[in-house]
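Student: Need the 3D shape of this:
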Amino acid sequence: MQIEFTAPLWQWEARTDSWWFVTVPPEHSDELADLPLPPRGFGSVRVRVTVGGSTWTTSVFPSDRDGGYVLPMKKKVREAERLTPDEPVAVRLETVDV
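Tutor: Modelled structure (predicted):
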């Protein structure tokens, strides 16, 4: 499954030193939640992510923040793509292991 969306970059308030995320919109979070995936820690879903010219493999995680999944954004990617807080980030997710 491939999903494309745009959402703002935000920082987790509990750990302002390092944790940044983009929230997967509700309709796409519902699609991810419905996938028949092998059980993983915290209900995570493995994905291949592309933001700008950067592509990497990670997992998206269910979150209480907005009731959907969140995508952690690595510092290396934030710097390479010049991402700034609260600004929209264009994301392409491709599920892995499905």
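
Student: From now on I want contacts and neighbour counts done on CA atoms only, so please keep to that.
Tutor: Noted.

Student: Number of residues surrounding residue 9?
Tutor: Burial measure for residue 9: 20 neighbouring residues, criterion other Cα atoms under 10 Å.

Student: Now for the residue lying closest to residue 84 once chain neighbours are set aside: which residues touch it?
Tutor: Spatial nearest neighbour of residue 84, chain neighbours left out: residue 9 (6.9 Å); criterion: Cα to Cα, 6 or more residues apart in numbering. Each residue near residue 9 by Cα atoms under 8 Å, 6 or more residues apart in numbering is listed here: 20-23, 83-89.

Student: what's the distance between the residue nearest the centre of the chain and residue 95?
Tutor: Nearest to the geometric centre of the chain sits residue 71, at 1.7 Å (Cα atoms, centre = their mean). Going from residue 71 to residue 95 by Cα to Cα, to the nearest Å gives 13 Å.

Student: got the buried residues for the lengthiest helix in the chain?
Tutor: In the chain, taking DSSP state H as the definition, the longest helix is helix 26-33. Neighbour-count burial for helix 26-33, counted by 16 or more other Cα atoms under 10 Å, picks out 28-29, 32.

Student: here's the other one to compare against:
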Amino acid sequence: MTDLTLEFTAVLWASAGPGAWYFLTLPADSAAQIRFFRQRHPGFGTLRVTATLGGSRWATSLFPDKASGSFFLPVKADVRRREGLHPGIEATVSLTLSL
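Tutor: Just a heads-up that it's a prediction; the model follows:
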């Protein structure tokens, strides 16, 4: 098994729905690389990843977004606090997923 690691910069945004979820949307080129290397997705298309942002590292899942054709990366509250993130702020993230 090999790993795919991607780095990207995206703007943090808050979901309008209940639960106060915060996300980064992967750029189109990163989403295309993931689809190329990982063509079969279990369940409803989520992918387990390890994310690194600043000094924070956490295990999470990417969620497919049909509207944009990309993936959403949820950013946990403790990560946002530690890294000083708020909606509208750009963040650089490194993602690793097993292929």
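
Student: Any idea what the TM-score comes out to?
Tutor: Once superposed, chain against chain, the TM-score is 0.88 (TM-score structural alignment, normalised by the length of structure 1); 96 aligned residues with a Cα RMSD of 1.5 Å.

Student: follow-up on the earlier one: counterpart of the next helix or strand after the longest helix of structure 1 in structure 2, which residues?
Tutor: Next helix or strand after helix 26-33 of structure 1 toward the C-terminus (DSSP states H and E): strand 45-51. Counting by TM-score structural alignment, strand 45-51 of structure 1 falls onto residues 47-53 of structure 2.

Student: What ranges does structure 2 have for its helices?
Tutor: Under DSSP H, structure 2 gives helices at 28-37, 77-83.

Student: The first one vs structure 1, mean deviation?
Tutor: Aligned to structure 1 and superposed, helix 28-37 of structure 2 gives a mean residue distance of 1.1 Å (mean Cα distance after the TM-score superposition for structure 1).

Student: Quick one: the residues in structure 1 that that helix pairs up with.
Tutor: Against structure 1, helix 28-37 of structure 2 falls on residues 26-35 (TM-score structural alignment).

Student: Likewise for the last one?
Tutor: Counterpart in structure 1 of helix 77-83 of structure 2, with TM-score structural alignment as the criterion, is residues 75-81.

Student: hmm, who's touching the matching stretch?
Tutor: 18, 51-54, 84.

Student: and of the residues you listed, the nearest to residue 41 of structure 1?
Tutor: The nearest member of the contacts of stretch 75-81 of structure 1 to residue 41 of structure 1, counting by Cα to Cα, is residue 18 at 21.0 Å.

Student: Go ahead and confirm residue 50 of structure 2 touches residue 62.
Tutor: No - at 9.8 Å, residue 50 of structure 2 does not count as touching residue 62 under the criterion of Cα atoms under 8 Å.

Student: who has more neighbours, those two?
Tutor: Neighbour tally, residue 50 of structure 2 and residue 62, criterion other Cα under 10 Å: the higher count belongs to residue 62, 23 against 16.

Student: That one maps to what in structure 1?
Tutor: Aligned partner of residue 62 of structure 2 by TM-score structural alignment: residue 60.
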